[in-house]
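Enquirer: got a predicted model here, sequence first, then my questions.
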Amino acid sequence: MIRHIVFFSAKKTENIDAICDGLNLLGTIPGSLHFEVTRNTKVDQISNEVDVVVYAEFADAAGLAAYKAHPSYDLATQRVRPLRELRLSSDVVAK
């Protein structure tokens, strides 16, 4: 299984809801075992730059590749990219 985790920060606080809405389009893409978009609770006293987190699970690398190749992925990117400052992504193979 692959855990796909992506962190976003908004250029403006008022854009966070629109970022979440745009990222929720990704949840319509078939193939994920689990998918969620959540706001960061910002309880860490040291680092609170992240506003939104996408967490998804895929059976394998092929499933993740199909997700990224889906037209809705491009649509979500087009909606979110102008609103976000930071995007960090990690794909972890779960044991």
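Expert: Thanks, I have the structure now.
Enquirer: hey, let's count contacts and neighbours off CA atoms from now on
Expert: OK.
Enquirer: OK, contacts around the residue positioned nearest the centre of the chain?
Expert: The centroid of the chain falls nearest to residue 54 when counting by C-alpha atoms, centre = their mean (3.1 Å). Shown in contact with residue 54 (C-alpha atoms under 8 Å, 6 or more residues apart in numbering): 4-7, 23, 35-38.
Enquirer: let's bring in a second one:
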Amino acid sequence: MIRHIVFFSAPPGGDVVAIRDGLMALAEIPFSTHFEVALNRKVDPLCDQIDVVVYAEFPDEAALAAYKAHPTYDATTRAVRPLRELRFSADFPAQP
């Protein structure tokens, strides 16, 4: 299983809810076994810069690649990019 985590921040005065709502379109892509988008609770005293988190699980690398190649992924990226400031992504295999 591959875990896919992406962190987003809004620029100062940006619309965090619009970023979250825009990213929800990714849930329509059928290749994940688990998918969620959430607002960060910002309770970590060392870092509160992350506003929105996307978390997904994929059965294998092929499913993750198909997700990223899906037209909805491209459309969502184009819609959200102007709304966000930072984007950090990590894909890693789950430990058994």
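Expert: Now that the structure is in, tell me what you want to look at. Treat the numbers as computed from the prediction; the structure is a model and nothing was measured.
Enquirer: ok so, going back, mind checking which of the contacts of residue 54 of the first structure land in helices?
Expert: Using DSSP state H, the subset of those located in helices is residue 23.
Enquirer: which among the contacts of residue 54 of the first structure gets closest to residue 76 of the first structure?
Expert: Ranked by distance to residue 76 of the first structure (C-alpha to C-alpha), the contacts of residue 54 of the first structure are led by residue 23 at 5.8 Å.
Enquirer: now the closest one, nearest residue through space, not along the chain?
Expert: Spatially, and ignoring its direct neighbours in sequence, residue 23 of the first structure is nearest to residue 76 (5.8 Å; C-alpha to C-alpha, 6 or more residues apart in numbering).
Enquirer: quick check: the gap between that neighbour and residue 10 of the first structure.
Expert: Applying C-alpha to C-alpha, to the nearest Å, the value for residue 76 of the first structure to residue 10 of the first structure is 15 Å.
Enquirer: quick one: contacts for residue 27 of the first structure?
Expert: Contacts for residue 27 of the first structure were tallied using C-alpha under 8 Å, 6+ apart; they are 35-36.
Enquirer: on that earlier part again, higher neighbour count, residue 76 and residue 10 of the first structure?
Expert: A direct count of neighbours by other C-alpha atoms under 10 Å for residue 76 of the first structure and residue 10 places residue 10 higher, at 23 against 18.
Enquirer: my guess is the more buried one contacts residue 85. True?
Expert: Yes. Counting by C-alpha atoms under 8 Å, residue 85 is a contact partner of residue 10 of the first structure at 5.4 Å.
Enquirer: many thanks, we can stop here.
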